[in-house]
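Enquirer: The sequence isn't on hand, but the structure is:
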């Protein structure tokens, strides 16, 4: 990509306002003139014009770093997996600390998870990371190696790791203590 700038392409930022085309032309003329004359531009003024011009050009050639546009930036590793579980399935899952069991909402009441629903939810977290979060990060990449490139690689690696039994078990174990998921047996209906 060519990042050359002329006086007509310099943005009208506060810094660039000082680097007018007249300044640019005068600077080029003064620097190309071998013999100083009585009408030559003083060195401090040339230095200031050159500084203004360099700053103006750098405003047009240096990309602005942006932060991710994701609605939520989760913590890394298993803690982040647990946070995602609570975020995505917190309305359907609770952990009964009294009985050390996952509870599932059945649309009418809470019921002990006897079918591995919590594990399936964690698998869905991994799939969502791979199919949604990674592509969102990749779509925001402006330059190879920027924040979005690195974050996309990290998310992709985490999503692959979360497809393994050890990561799923570790994330579920951490999720058991999240305030939005942990409960006590007395919090449920009497018929649970």
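Expert: Looks like it arrived, so ask away. Owing to the predicted nature of the structure, the values given are computational and were not obtained by experimental measurement.
Enquirer: Going by C-alpha atoms from here, please, whenever you check contacts or count neighbours.
Expert: Fine.
Enquirer: Just the helices from the protein, written as ranges.
Expert: Along the chain, counting by DSSP state H, helices occupy 14-17, 21-32, 43-61, 77-89, 117-128, 134-139, 147-162, 165-175.
Enquirer: For residue 110, which of the ones you listed is the nearest?
Expert: Among the helices of the chain, helix 117-128 comes nearest to residue 110, with 12.8 Å by Cα to Cα.
Enquirer: which other helices and strands contact the closest one?
Expert: With contacts taken as 3 or more Cα pairs under 8 Å, 6 or more residues apart in numbering; DSSP states H and E, helix 117-128 sits against helix 77-89, helix 147-162, helix 165-175.
Enquirer: Can you tell me which of those helices is nearest to residue 47?
Expert: Nearest to residue 47, of all the helices and strands packed on helix 117-128, is helix 147-162, at 35.0 Å by Cα to Cα.
Enquirer: Can you give me the buried ones in the closest one?
Expert: By neighbour count on 16 or more other Cα atoms under 10 Å, the buried set for helix 147-162 is 147-149, 151-152, 155-156, 158-159, 161-162.
Enquirer: structure B:
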């Protein structure tokens, strides 16, 4: 349940921060959001290892309960500055993006067992390409209020910032894996 909640919340967390906070307090909110993400990413692997080593692996899941309770209480104190009229969600685009990205991840994960040239891998990755291309077409041509305005990515600053964040996140998540292996196999 926590994993499902995190998977649903992670992509929209930044959107929630930019929507809920007015322009005057948005910079501070974005700074706190960034600091919390960096602190959680830096300490999560270490704290998870300590909990697993000295208590039990179940504590890794239970440690989130008081954090969520605190966040719920703190969230009530934040005033609601959202506009009264909300834009309609592009359900077709959301479905295409979700299924396309799930197929991409599944195809890449299956390569460990099936290999890159197996029919399962090729079919799943091919379906991902088709679905993500359909998502791009939906967002650029059909959606009245698209999830992603693809024209934004043609701006040099926006495209460069997204490419930089892709590289940074890739390095960060790879380092979590390799550092945990180093701590377990080399220093242990």
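Expert: Noted; the coordinates are in hand. Since this is a predicted model, take the numbers as computed values, not measurements.
Enquirer: Can you give me the TM-score here?
Expert: TM-score for the superposed chains, counting by TM-score structural alignment, normalised by the length of structure 2: 0.24, backed by 81 aligned residues with a Cα RMSD of 5.8 Å.
Enquirer: would you list the helices and strands packed on helix 117-128 of structure 1 in TSV and tack on distance to residue 104 of structure 1?
Expert: Listed next are those as TSV, based on distance: least, Cα to Cα, whole Å:
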stretch	distance to residue 104 of structure 1
helix 77-89	10
helix 147-162	22
helix 165-175	14
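Enquirer: With respect to residue 55 of structure 1, which of those helices lies nearest?
Expert: Of all these, helix 147-162 sits nearest to residue 55 of structure 1, with 24.0 Å by Cα to Cα.
Enquirer: Packing partners of that closest one?
Expert: Here helix 147-162 of structure 1 touches helix 117-128, helix 134-139, going by 3+ Cα pairs under 8 Å, 6+ apart.
Enquirer: thought residue 84 of structure 1 was touching residue 124?
Expert: No - look at residue 84 of structure 1 against residue 124 with Cα atoms under 8 Å: they stay out of range, at 10.0 Å.
Enquirer: what number of residues lie near residue 15 of structure 1?
Expert: A count of neighbours around residue 15 of structure 1, defined by other Cα atoms under 10 Å, yields 17.
Enquirer: from what I can see it touches residue 54, true?
Expert: No - shown here, residue 15 of structure 1 and residue 54 do not form a contact pair, counting by Cα under 8 Å, at 9.7 Å.
Enquirer: ok, back up a step: nearest to residue 102 of structure 1, out of the helices of structure 1?
Expert: With Cα to Cα as the criterion, residue 102 of structure 1 lies closest to helix 117-128 of the helices of structure 1, at 6.9 Å.
Enquirer: Now do the helices in structure 2.
Expert: Using DSSP H, the helices of structure 2 run over 2-9, 13-20, 23-54, 59-62, 64-76, 91-114, 119-137, 156-181.
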